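Trainee: Predicted coordinates and the sequence they were generated for:
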Amino acid sequence: MATGPLHFDPFEVLQNDKGEPWILGQGSFGTTYKVQHQKLGRICALKVIRDSLVHGSGEGAERETARFFAEVKALANMHHHGIAVVFEYQDRPEEGYFYYAMEFCKGGNLQELVAQEGPLPWPVARWMVLQVAEALKYAHGCGLLHRDIKPANIMLAEPWPDQQVKLIDFGILQPLEGAAGEGQNVSSTHGGEGVFNDATASPEQMLSGMLDARSDLYSLGITLWWLLIGENPFAGQTRAQLITDRLRSDYANELPAHLDPEAREILLGLLAKRPEDRFADAQALITRITGGLLQSSSQIAAPVAQTAAAPPPPAPVLTTPTPYDENYSIPNPGSDLVTKTGQAAIYRVKQRSSGEIVAAITAEAGMNQETRDGLRTAAAAREDLGCYRMLDWCSSANEEYFIASLPSGQSLLEILRKFGSARAQDAVPLLGALARSFDASMARTTRGIRLELADIRVSSRSGQSDLAAFSGWADIDPGSASSLPSFQSDGDQDVGGTLDISSAGPVNPVSRFAALIYRLISGGNPPYASYFTDSGYVMISGLSEEGNHLLAKALSGGEESTKLESLLNRLANLESISVPGKGTNASTSRTQPVAATASASATVAPPPPPPAVPVQAAAPAANKSAPPLPPVSIPTAPPAHPVAQPAGKKSPLVWIIAGAAALIAVAGGVWVMSSSAAKERKAEADRLEALQRKAQEESAAQFESIRLQMEKKEKEEQASAAEEKRKAEEERQKMAQEREEAMKREQEREAKATDLEVKRLGQILDSNSSSSGDKADAFARIKELADKGHLQAIAICGAAYFNGNGTTKDPKEAYRLFQIGVQNKIPRSMRGLGHWHASGGGGTGEPNLTEAIRWYKEAAKLNDADAAMTLGLLYFNGDKGLEPNKVEGAKWFEVAAKGGVPAAMMTIGHSYKLGNGVEVDPERAFQWYKKAADTGLADALVEVGKCYADGSGVPEDKGKAVTIFQEAAKAGNLEAIVTLGRCYQHGLGVPQDIGEARRLFNQAKNQGHPKAGAFLEELN
């Protein structure tokens, strides 16, 4: 039965097709609705606690209410793209509800997806689990456990087949033991035992044991199993059976046989019964999934902006930006955000006139002026940069928007998954379009384009973009390639990243582009080591040997040119492929076939060494004094580490040894055959011995030379490795410094936001128009910030205790807080301490005017205009027993007026008009009245009008005076109404009109002006 709209101010619950409230989910203690903000139009998910808990009483209701508050507080302090954003919170027990509004995820949860689509492929499930692991890493880093990881608590940000997921429902979260950060201030959102999800709880959770990050990982393992088999693996089991099985089994023998081996290995690492046998933490799981080659969305290194070699075209003359709100829809940060880094945020927005969805780029704090100017120029000129077009330049509320075309079509990642690797002749035309667009974008905006496969969109030659429209890589229209400009720097977190490039890998455009080429042609990722040295490169069969060498050099950062088109042209020349020019739609074929595999270097064995030649000369009997030559043995085995030689060439060492052996053999033969005298035989023996010694020395020298060469090479390699290590350490330190600076900027941003909040809360407490409820809420928040040490909050909190604003008066607590502020040189605390002494310790004793004046003056020295105003009043009027001193009072009034206090401007104006404490000076009186009137003070506006009417300090102009009186009268100022009536009565600056004068006098009389009645009688 249809019902009327349900409201949770300021949200209206949307209705489903049956006219009933649109319920997104119901849990143990609340209901989640799909709602719309009535003023902003934002679609959100609204989680509302059950009415029975709102109106209930007792320990159970208090525990559930505390659980709800803890969940809201934890979520509000989390900022991660893998966790749904909390927008607003309301606590309204008097109206019967508590709720919080969070980001609406359009794709539903994974339990619904599995029910509709069946088991998910391992690559899809792996990507989703990786995103959840990153979210858990962040939550655990904040000191919080989720304790309820399950498919129903993992949402698709966009409708399937989009695969970006977000974690929700921290309803049974728990702080980690000994945690720092948010966890130290969050109590467990469940008390007692037995609070867990039967299907996904870890063994230690079921036993109410001590939990750590590994408990969430176990639940993630059960969730992954669920995704891969397409249903709850424990459907139909009782809770007793579940607990028994969970405590008994590691599930090694229960996992389906068809699971991917990698999936099986990861599941076993998650589902170990003992926590110490599982992955140690979320980072260990992330490292295992990425394998050191892929990277997560928060780890993608963006290309470093390079200066283009070719000069950019002449810059057009910039016109005034068009109004944003009149032409484009306002982006919703929760649902319209495409990507966000430290430099820029990109949103999907609608062009109001055409309904086209386009990209709106806004600059973040990290964007430099050169990039801003480049984007502004390109947008103003409506430049077509190839893979995206700049469409407009807009502004709204001091914010610039650069409108660009939004990529459309099928992602290359999906095409790669379906068809596998591409042939070079199919990939190069597409890569040509990307390279030209990257170079053009760098030349104009100093930023390239996104080169991840998931971000590059293409259409088929028939213009279709559905995956079914492609039968292979050849069907891609290379001219259809589209992408977005890239604004990442090394270390940026990006909500739109993909798993394409190693986090340790390419940080320059050429390396990133080389990685994209490798991924398309090989179907896989470049080896980890290839980003550091070309020796770590693994050749791919889709390129020639020369092409592989070029790609290896580019990957390792050895390319000097920063132009991507230059790299691609060189590769195309090596592969004999034509690169189509700009605007070409058809891919071109190679004119020559490319070798299928890279040639391998064959090791050619050296020729066999000569056989050992034993040489031994036996002296003739006639000459016993001739010593025999020692035998010379030439080794027949090669060295332990032979050096491969080119075919047809012998090692120099082999030649030396063989030559020496031959000489010795010849010498021995000559000696044997000789029949000369003993002297000649001895001389020959000596000569042979010398030859042998020389051969041995030359051989030893050759061996020493080889040893020295090897030693030199080893030292060079060690030095190279040390240099690489040094560079890696420098890069690590640079990244750490950048992270520290980013954290510092975030802290400064948060401090600035807190300062603005404190100022707003102080205005609520000081305002006479604020309701008691608003003041009580403001005081509670100020007290919270004061307890955290915020100095301005301490000063405001002390004033609230002193005046009883939003809380009960407490002079003692006010004095304590004032003292803290005074020690930290806070002017408002000094002024408050002055009030405290002037009132006799908050009304508890005799006033101490000396101390009060001392602290007022200390505050005034620090430019506290309100303290100066207080001093002026004390001296001028002689308040609280002080001797009147109009000169001293006028001095302090002028100080306060210069500090911007409107009442002080008015008072010092009177002083100069009447000569109270200063010399009469009509001109200065007029100037101060004018400044006070400019602040909106109606009484000052009347005085300005009187100056014009009387010609006091300004040339007389009764017509202008009447105009000013009319302006003040419209604001309801009684003095202005009476004065204007006198003008009409006597025709001063306006034609005489007794009727109008009577009307004005009656109006003033009815509102209590003391002289209006007398003026009426005068008329009568």
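Mentor: Arrived safely.

Trainee: make it CA atoms for all contacts and neighbour counts henceforth
Mentor: Noted.

Trainee: Next secondary structure after the top helix by length along the chain?
Mentor: Ranked by residue count, the top helix of the chain under DSSP state H comes out as helix 678-766. Next helix or strand after helix 678-766 toward the C-terminus (DSSP states H and E): helix 772-787.

Trainee: on that earlier part again, now the longest helix of the chain and helix 772-787, what's the angle there?
Mentor: 150 degrees (axes from the mean of the first three to the mean of the last three C-alpha atoms, to 10 degrees).

Trainee: Remind me what helix 678-766 packs against, helices and strands.
Mentor: helix 652-673, helix 772-787, helix 791-803 (3 or more C-alpha pairs under 8 Å, 6 or more residues apart in numbering; DSSP states H and E).

Trainee: And the ones you listed: which comes nearest Glu71?
Mentor: helix 772-787 (18.4 Å; C-alpha to C-alpha).

Trainee: ok, Glu704 to Glu813 distance?
Mentor: 88 Å (C-alpha to C-alpha, to the nearest Å).

Trainee: Who has more neighbours out of those two?
Mentor: Neighbour totals were compared for Glu704 and Glu813, and Glu813 leads with 15 against 12 (other C-alpha atoms under 10 Å).

Trainee: in whatever helix or strand the more buried one lives in, what counts as buried?
Mentor: For Glu813, the host element (DSSP H and E) is helix 811-823. If you call a residue buried by 16 or more other C-alpha atoms under 10 Å, then helix 811-823 has these buried ones: 811-812, 814-815, 817-822.

Trainee: Second structure for comparison follows:
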Amino acid sequence: NFEVMNDPEGRPVLLGKGTFGRTYQARHCFLDTVVALKIITERYVADAAVRQRFLTEARAVAKLSHPHIARLYDFGEMDGVLHYAMEYCGGGSLADYVANKGPLPLRQTIEIAQQISGALKCAHTAGFIHRDLKPSNIMLTTLDGPPFAKLIDFGLVQPSVPGATRSFADDQSADGARFLGTPLFASPEQLREEPMDVRTDLFSLGMTLWFLTEGRAPEGGSSAEIAASRLNRESYAARLPANLPLPFRDVLGRLLEKDRKNRFATAAEMFTALNACAAALGFRRARDYTDPAAAIEWEDAETPDKDALDSTKVEPTEIEQVNAPLTSEFNIVTRINEDFTGLNYVGEAIGAKGAVSILHVLHPMLLEDESALKSFRLHIAQLMRVDVVEIMRPKAIKRYADYTAVISDKPGGTDLLSVLRTEGTVRLIDAAPLLEKIADACDQLSAGGLPGAQLAPGRIFVESANDGLSKAQVRLCPRYLAVSEAPELARMNEPEDVSSTMTTDMLGDPGRADNMGEHFAALLYRVVAGRNCPVAASLAGQGYVAVPGLSEQSNRILSMVIARQVEDSSCGKVLREILNAEGIVPRVPGHSSEGFTQRPGSSTVSPLATPPAAPADSTPAKARPWKPPTVSTPTPVVAKPVPPPVPVTPLPTPVVTMPPASPPAQVPAASPKEPAPVVSEVKVESRRVIEPP
């Protein structure tokens, strides 16, 4: 039934080998699916004990069903040789990953810990101890995107509860209590050849996590040297890497207790502790797949707790003073867009060719508003601590002689707006993986008490988009301040970028302007429809124009969310409801094509379809003239605009046509005779009053 696959040179593709067997990449001849085919080594074909262990592993895996345990597809014997086919994981083992790329970031390490602890909970509940948990026995389904791990190699498993699997126990070879496993990741009781219980696997997972964070295990040398270190009285807690955050140190220290009585009692207890650790650090909670309800529907509890980045425990970032103009540190390359808190530029660090940053030059009115500026600095401090890989984290905020700017590293790739202009419309099934990453990042920020991310396509960067959006990596510009924290500033300084998802009506209502679910729905509309959602749709459902590629149910959900006729919903919930209405579900992890697939049937009732909420009062306050900038110079006489030098990046047709400005090549040092920065002068010329709907 199986055909071993060959590499370009005609040699069988060997995935791994152990003492008793070899694993090859193979193809099922009839189903045309790729599998990992494990075959007993020739020298052990006649060894009854080895054959029994081989059968033991197959039977153990066949009894387990968990997303993070590689599935068994087939078992058989041909010409006296035993073989079994299991799920193929194209990302290789964690041992290979660390050898090639080095230690994992903290967030990925914790995600893998959550996944494998869930797998152990499943195995232990079924009555099995793995006994050989290590990085080479944890596979990644793919190298792209967030890690999705699978536990493999149950060849040394044994019953964890006497009598729990009587028929399985009858199949065990007579190994007794002698040591079996890998010394570098084995527990002290395993090395002492004592009877083991589920806590043995917990210690091995702790050693694996140490390996992932440091790129090596805490010990090295011969098996005897490893055993001597493992069996002495020195605690691993005192040797943990100093850079680990306290919540993770506590979990890892308890896993590595040499006395098993001091470890977590069960994998379930460890799983709960890891989820609490993830929430405390602002990371995503893991689903408990051993709970049937959790496997059917995602819950909002997946996102971190609201106090994950408790603002009462974070001090606002101090503004660093620089007694020189902005151009003393950066050559301004181009102006890219604006936000109600200021203007965004691309700058190249002077003396560091190729070091490109995003410079967010603050509006002088923000610097005058003490309360808003404090909130702004607080959110900068929170963003510096959060570990959301999709978010561009700020590095510093500096007050120069002429401007005050937030500095962040510029991501690679191109902006999503340029991609969409090239692609036109994008099928939802192709855009789903990218939208899922964006939704997850926004929900994590919102759960941490942050204003969220900027979801205008021109402010979303995508990398590796040559294969389409389904496999693109995304980087998001964070929102540094909520509209509700500075409503007057937002109304007076409405962005000119018409590609923004923040409509005039939303700026008139801070509650709507800060509703990330509404922003996300508008972004989803832009991606799938190939055009911006009409502004009128935010005022009433009658102004919504249906997307031809979506079902009536999906269009109804989008219309209600954009018009805010539903309760506030997370971005993830909006996306899940629409995917469900379209009959789109995630593929089996590791599938070689897109991350989602079509299934027959669709949802007919959406939990989002709640009665319309009372419309918010969107009447704005009366606009006042702009004040001249007061960053560090006396009020200048306005002559001509002097923004940081650069040609303006072309934007879609603006709502209000602004007079063109031709910036000079450099921004000269500030002096009392110089004009105001363009950050406020543009607004002096516009003096626009937002008309109520």
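Mentor: Yep, that arrived. Here the structure is a predicted model, which is why all the values come from computation and not from measurement.

Trainee: Report the TM-score for the pair.
Mentor: TM-score of the superposed chains, computed with TM-score structural alignment, normalised by the length of structure 2, equals 0.48; 380 aligned residues with a C-alpha RMSD of 4.5 Å.

Trainee: before we move on, the earlier item: tell me the helices and strands packed up against the helix or strand just after the helix holding Glu813 of structure 1.
Mentor: Downstream of helix 811-823 of structure 1, the next assigned helix or strand under DSSP H and E is helix 827-838. Applying 3+ C-alpha pairs under 8 Å, 6+ apart, we find helix 827-838 of structure 1 packed against helix 791-803, helix 811-823, helix 849-861.

Trainee: Output those in TSV; the columns should cover distance to Ala240 of structure 1.
Mentor: TSV is the format used below for these (distance: least, C-alpha to C-alpha, whole Å):
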stretch	distance to Ala240 of structure 1
helix 791-803	54
helix 811-823	56
helix 849-861	70
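
Trainee: Can you tell me which of those is nearest to Ala678 of structure 1?
Mentor: Across these, Ala678 of structure 1 has its closest neighbour in helix 791-803 (113.7 Å, C-alpha to C-alpha).

Trainee: and that closest one with helix 811-823, angle?
Mentor: 150 degrees.

Trainee: measure Tyr678 of structure 2 to Arg491 of structure 2 for me?
Mentor: For residue 678 of structure 2 the amino acid is Val, not Tyr. From Val678 of structure 2 to Arg491 of structure 2 the distance is 18 Å (C-alpha to C-alpha).

Trainee: Neighbour count for these two, which is higher?
Mentor: Neighbour comparison, Val678 of structure 2 and Arg491: the larger count goes to Arg491, with 25 against 19 (by other C-alpha under 10 Å).

Trainee: is it true that the more buried one touches Leu507?
Mentor: Yes - between Arg491 of structure 2 and Leu507 there is a contact at 6.2 Å, judged by C-alpha atoms under 8 Å.

Trainee: rewinding a little: quickly compare the helices and strands packed on helix 678-766 of structure 1 and say which is most buried.
Mentor: Each of those was scored by mean neighbour count; the highest is helix 791-803, a mean of 26, by mean count of other C-alpha atoms under 10 Å.

Trainee: what packs against that helix?
Mentor: In terms of contacts (3+ C-alpha pairs under 8 Å, 6+ apart), helix 791-803 of structure 1 is packed against helix 678-766, helix 772-787, helix 811-823, helix 827-838.

Trainee: among the ones you listed, which is the most enclosed?
Mentor: Taking mean count of other C-alpha under 10 Å, helix 827-838 is the most buried of those, at a mean of 27.

Trainee: With that, I have no additional questions.
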